[in-house]
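**Student:** predicted model and sequence below, questions to follow.
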Amino acid sequence: MDAELPRRSFLQLSGLSAATVAFGVAAPASADATPRRPVPDGAFALGVASGDPTADSVVLWTRLAPRPLAVDGHGGMPPDDVPVRYEVAEDERFHKVVRTGTAIASPELAHAVHPEVRGLKPGREYFYRFRAGTVISPVGRTKTLPAGRATRFSYALASCQAWYHGYFAAYRDLARRDVDAVVFLGDYVYEYGIVAGGNLWRQGVSVGPEHGVEIETLEQYRLRYALFKTDPDLQAAHAAAPWLHIWDDHEVQNNYGADNSLYGIPPELFVHRRAVAYRAFYENLPLSLRSLPSGPDSQVYRRFDVGDLARINLLDTRQYRDPVPVDEADRLAEQRTIMGAAQERWLYDGLTRSRATWNLVANGVVVIAVSDDRIEQWDGYPANRRRLLDAFGRTSNPVVLTGDIHRHVAAELKADFADPASRTVGVELVCSSIGSDGDGADTDAYAKDWLGHPYVKLYNARRGYVHATLTPHEMTSEFVTVPYIEADANAAATTVARFRTPAGAPRLEAL
């Protein structure tokens, strides 16, 4: 089979039209706001979310699903287009509404809508809600990015939320914080079958047999997102702040890269798997229209400017990466890339031309050198890492933001990791998982591999998130953990480490 044929024809084969996609963002003013039939109670059971903020806009999201775990992946909705009204206000009681509009929730997009609200004021807090028929959604809080001079920006890092491994106590704590944005670093869902007595460690819950197989169809991916999104603490974290999303591997399949599955699926068939996974990613998250996939291709690398204070670069280290190296000579090959040539040029240009004080790079896998056999991470792409570090040497205050490893790690980025005395060119903040790997521990058998490097300043294997604050003078980073997650969501959060990184001096000073 010609692998290019599916790429050219996926949009047509999917049943999506340009109008369906566009109306899910903004329906024409003439659109009828009355649903064809009554909207079922509980239609907003998956909550609300916002994301991809700019200085004057934000993407809002919801998905109508009165029965989120309906086996067919359609959330209990009839096969109708449903008009969904939204309101954006400057106050939580909606006394001062500043934007309204309608988007069409269509069955082709699992009754999800992605209205892109424009004309907002920079650096402002807003509240939003949806209405479908007589059913009203919960209220969400969002925030636009500042423009021009900016003096403070607070963000949280989260990743790896295997629902079946435990409760999302970390999100319960994060939702109470006043953050300007959440950066999610990949593995929002996992594709594995969920089996009682096997990997189902979240106590007091059960799932039907439809969840017990590895997911591979669009309906299965939709159902898996719905299962994870039923968690109330995840919903609360989404409703508390706008999110910036990237993916890692489990949104498709463990350790995949480009068109290559490590589990024997031929590339000409794997592109189908990737296409439905990317579509479910778009359907279920607050992403702008620019991230809508065309078949198995979706551009999720993008950047956001926080006034003159920070530039946030979101990377895709899965879709364009070279295959796993076959030997050491291949691993060391100068042309090897984890980002693809076009994304590399885009990133380095955006870094070295940036006038922001801080330049953040959010990516899916660890950049620092740990071990040559960690070929899934940047250790498998040393030439690409060298090019990245060279660009960092010409960039103002670079900071890498990473997830993936289910551990908290704080490290300094060296110009040459083989020479610990070489210049420090930036720092890397690695957040632990929200749920993956269960309760965890303060330390584990891998600690010595990481802490054996002098540039690694923290290693902790509990679940949690990172909270960081930027000012023109410094970045403070706070590593938050919870002592358990398998029993319930009530564990109290604790800060296990805090660091200061002075502007102009890329290092980690323990506080």
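**Tutor:** That came in fine, so what should we check first?
**Student:** C-alpha from now on. contacts and neighbour counts both.
**Tutor:** Fine.
**Student:** got a list of what Trp247 touches?
**Tutor:** Listed by Cα atoms under 8 Å, 6 or more residues apart in numbering, the contact partners of Trp247 are 185-188, 316, 364.
**Student:** again, but for Lys448
**Tutor:** Per Cα under 8 Å, 6+ apart, neighbours of Lys448: none.
**Student:** give me the three-state assignment for it.
**Tutor:** Assigned by DSSP: H, G, I helix; E, B strand; the rest coil, the conformation of Lys448 is helix.
**Student:** quick revisit: next, format the contacts of Trp247 as CSV and append neighbour count and secondary structure.
**Tutor:** As requested, those are exported to CSV (neighbours: other Cα atoms under 10 Å; DSSP: H, G, I helix; E, B strand; the rest coil):
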residue, neighbour count, secondary structure
Leu185, 28, coil
Gly186, 26, coil
Asp187, 26, coil
Tyr188, 25, coil
Asp316, 24, coil
Gly364, 27, coil
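**Student:** among those, which two are most distant?
**Tutor:** Spatial extent of the contacts of Trp247 (Cα to Cα) is set by the pair Tyr188 and Asp316 at 14.4 Å.
**Student:** helices and strands around the host helix or strand of Ala236, which ones?
**Tutor:** Element membership for Ala236 (DSSP states H and E) is helix 232-240. On a contact count with 3 or more Cα pairs under 8 Å, 6 or more residues apart in numbering; DSSP states H and E, helix 232-240 meets strand 48-51, strand 140-143, helix 169-174.
**Student:** end-to-end on stretch 62-75?
**Tutor:** Chord length of stretch 62-75, first to last residue, is 12 Å (Cα to Cα, to the nearest Å).
**Student:** can you list the buried residues in it?
**Tutor:** Of all the residues in stretch 62-75, those buried under the rule 16 or more other Cα atoms under 10 Å are 62-71, 73-75.
**Student:** of these, which belong to strands?
**Tutor:** 62-63 (DSSP state E).
**Student:** for stretch 43-53, the distance to its chain's centre please.
**Tutor:** Offset of stretch 43-53 from its chain centre (Cα atoms, centre = their mean, to the nearest Å): 14 Å.
**Student:** hmm, I typed the wrong one, I wanted stretch 120-139.
**Tutor:** Averaged C-alpha coordinates place stretch 120-139 at 22 Å from its chain's average position (Cα atoms, centre = their mean).
**Student:** name the surrounding residues that touch it.
**Tutor:** By Cα under 8 Å, 6+ apart, stretch 120-139 touches 34-35, 38-44, 47-48, 54-57, 62, 82-92, 94, 140-147, 239.
**Student:** take this one as well and set it beside the first:
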Amino acid sequence: MGNHLPEFRAAARRINRRQFVTRAGAAAVLAFAANMPAAGAAAARRLNPREITKDPFTLGVASGDPRPDTALLWTRLAPEPYTADSGLPAERVEVEWEVAYDERFALIVASGTATAHPELDHSVRVEVPGLSPGRFYHYRFRAGTWISPVGRTRTAPAAGTPTSRLRLATLSCQAYYHGYFTAYGHLAAEDLDVVVHLGDYLYEYAVTAAGGERKYTDRTLPAHYNSETVTLEDYRLRYGLYKSDPDLMAAHAAHPFVVTWDDHETENNYADQTPENDVPPEEFLLRRAAAYRAYWENQPLRAPQRPEGPDMRLYRRLHFGQLAQFDILDTRQYRSNQVQGANWQVPGPESKDPRRTMTGETQERWLLDGWKNSNATWNLLAQQVTFAQRRDVPGSDFRLSMDAWDGYTASRQRLLDGAQAAGLNNLMVLTGDVHVGYGFDLKEDFDDPRSRVVGTEIATTSVSSDRDGAEKPSNWSNLTSANPHLKYYNGRRGYTTFTLTRDRATVTFNTLTSVTKPGSALTRAASFVTEAGNPGLTPA
């Protein structure tokens, strides 16, 4: 079947909800895919929104990918988010939207209607044009008599504007069953211009009826959550569970998000069309298509990111005046398969093979060309896995993670060389994945501690994954001794905040004592500064 992969890719682009929710084999799906309507085609019937008898805005609202003159707004109608049809018939629903200067909507600047299609799980996205750069707006949706929570978003500064300050936060890895999303409750109260989510927005693994560590939540989840996500229905239901979390909804309503995925939005440790386990690639492509489509339906992403079957261009570029350029990477969809699996291994010729890639050739060229044309003070590379070299023990008998950039050293070196060729003095890599907070100096030669510092990497810890964690994990001494360019290491949960100015970037690691119990206080665990034109982290 492997020689039919192009055919399966084409078939996956034509699959609609009905085909995904069945657990038919790949060959059976291929047999009748061509006879189904295209994804997103308008349903024949229209539902009068006044017939909706339960609040359809149970998943809140969100905005994303700020631009100077437009805002991207999102919601999804789901009166019953834990059921397969979300409590709505397979009919179109007209949804009204409003954007105002104030949260009471006395000064409305834009309004209109959008259609919630059942083929897209009644998700709604609106690109609002004609807005002013660099200012806050409030927005809301209406379906019949129901009004959504009010969201607040902010447009980016105009191109070329000498912006004086940018405040952002990064976070990642939120396993629902490992704890509460307390970090999001604190994040909602921060003074921020944008939030960058670096992947593992959800996990594909089974969730117990009690929600795992959420034992203080007095409810029982439906039995269908106690299985791994495979079909489109599975992934949609999982987003319904995650996005119904009140702390997560509060953070989305408070700030515009920039999102990218890692592996768990689809399957652990997958690489391009290669799954984690012994599943034929053509079957995995169908699962990937389901995961990608549910991701797009449930995230505040613009039209160019809409997937076609198992393919979705998630990498993109955002600008915040002259102060910052964000390059958002996808390090899962195009990468070479991991060497000897995704485990820690002794590095060898295979992991150093120059043909190996983390990004794919097209994305790599796009990134390097973007750096050549950048006039920003700060160039922020938002991506998923640890970029800096990370030896597990001191001495010569060390191992490296084959799932991180250490398993793709030539690919990493091409980016570092490209950044230097482009004259990027202020490269900052933003990383998720590892469930700990790291602060790295990026070295010209990681094997030579005396070599020049060429940038910084900030890895944000998890929101909840791996439960409470510890301030000093068990491998703290080994990692800090083996990697002198590692300037900070903390294993608690939380998020990271940044303040960028034309002169410096200040980085603050924010941690929580517990996520297995609700209501933990937030601690500003440590702050570092890197000066413009002088890369490297120093304690603030």
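**Tutor:** Happy to help now that I have it. Because the structure is a prediction, the values reported are computed rather than measured.
**Student:** okay if I get the helices and strands packed on helix 232-240 of structure 1 as CSV plus mean neighbour count?
**Tutor:** Shown next, in CSV, are those (neighbours: other Cα atoms under 10 Å):
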stretch, mean neighbour count
strand 48-51, 28
strand 140-143, 25
helix 169-174, 25
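**Student:** what about the helices in the stretch 151-300 of structure 1?
**Tutor:** Using DSSP state H, counting those that start in this stretch, the helices of the stretch 151-300 of structure 1 run over residues 169-174, 218-229, 232-240, 267-283.
**Student:** what angle separates the longest one from helix 218-229?
**Tutor:** Meaning helix 267-283 of structure 1. Helix 267-283 of structure 1 and helix 218-229 are oriented at 40 degrees to each other (axes from the mean of the first three to the mean of the last three Cα atoms, to 10 degrees).
**Student:** okay, helix 267-283 of structure 1 sits on what stretch of structure 2?
**Tutor:** Following TM-score structural alignment, the aligned partner range for helix 267-283 of structure 1 in structure 2 is 281-297.
**Student:** that stretch: average distance to aligned residues in structure 1?
**Tutor:** Overlaying structure 1 shows stretch 281-297 of structure 2 at a mean distance of 0.4 Å from the equivalent residues (mean Cα distance after the TM-score superposition for structure 1).
**Student:** host element of the counterpart of Arg414 of structure 2 in structure 1?
**Tutor:** Alignment note (TM-score structural alignment): Arg414 of structure 2 maps to Arg387 of structure 1. Counting by DSSP H and E, the element that carries Arg387 of structure 1 is helix 382-392.
**Student:** where in structure 1 does the strand or helix carrying Phe141 of structure 2 fall?
**Tutor:** Assigned by DSSP H and E, Phe141 of structure 2 belongs to strand 136-143. Aligned by TM-score structural alignment, strand 136-143 of structure 2 falls on residues 125-132 of structure 1.
**Student:** equivalent analysis for stretch 317-336 of structure 2, please.
**Tutor:** Against structure 1, stretch 317-336 of structure 2 falls on residues 303-322 (TM-score structural alignment).
**Student:** one step back: got CSV for the helices of the stretch 151-300 of structure 1, with distance to Leu508 of structure 1 too?
**Tutor:** What follows is the helices of the stretch 151-300 of structure 1, written out as CSV (distance: least, Cα to Cα, whole Å):
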stretch, distance to Leu508 of structure 1
helix 169-174, 23
helix 218-229, 35
helix 232-240, 28
helix 267-283, 35
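**Student:** which one of these lies closest to Ala497 of structure 1?
**Tutor:** Minimum separation from Ala497 of structure 1 across the helices of the stretch 151-300 of structure 1 (Cα to Cα) falls at helix 169-174, 15.6 Å.
**Student:** helices or strands up against the closest one?
**Tutor:** helix 232-240, strand 456-470, strand 474-482.
**Student:** let's see that with 6 Å instead.
**Tutor:** In terms of contacts (3 or more Cα pairs under 6 Å, 6 or more residues apart in numbering; DSSP states H and E), helix 169-174 of structure 1 is packed against helix 232-240.
**Student:** residue range in structure 2 corresponding to the helix it packs on, please.
**Tutor:** Counting by TM-score structural alignment, helix 232-240 of structure 1 sits on residues 246-254 of structure 2.
**Student:** what's the average distance of that stretch to structure 1?
**Tutor:** Averaged out, stretch 246-254 of structure 2 is 0.3 Å away (mean Cα distance after the TM-score superposition for structure 1).
**Student:** and the counterpart of Leu77 of structure 2 in structure 1, how far from Ser106 of structure 1?
**Tutor:** In structure 1, the residue paired with Leu77 of structure 2 according to TM-score structural alignment is Leu64. Using Cα to Cα, Leu64 of structure 1 is found at 10 Å from Ser106 of structure 1.
**Student:** same question for Val496 of structure 1.
**Tutor:** Per Cα to Cα, Val496 of structure 1 is found 45 Å from Ser106 of structure 1.
**Student:** neighbour count winner among these two?
**Tutor:** Legend: neighbour count by other Cα atoms under 10 Å for Val496 of structure 1 and Ser106, higher for Ser106 (24 against 15).
**Student:** quick one: contacts for the more buried one?
**Tutor:** Listed by Cα atoms under 6 Å, 6 or more residues apart in numbering, the contact partners of Ser106 of structure 1 are Asp81.
**Student:** counterpart of it in structure 2?
**Tutor:** Per TM-score structural alignment, the equivalent position to Ser106 of structure 1 in structure 2 is His117.
**Student:** next one: Tyr221 of structure 1
**Tutor:** Alignment note (TM-score structural alignment): Tyr221 of structure 1 maps to Tyr235 of structure 2.
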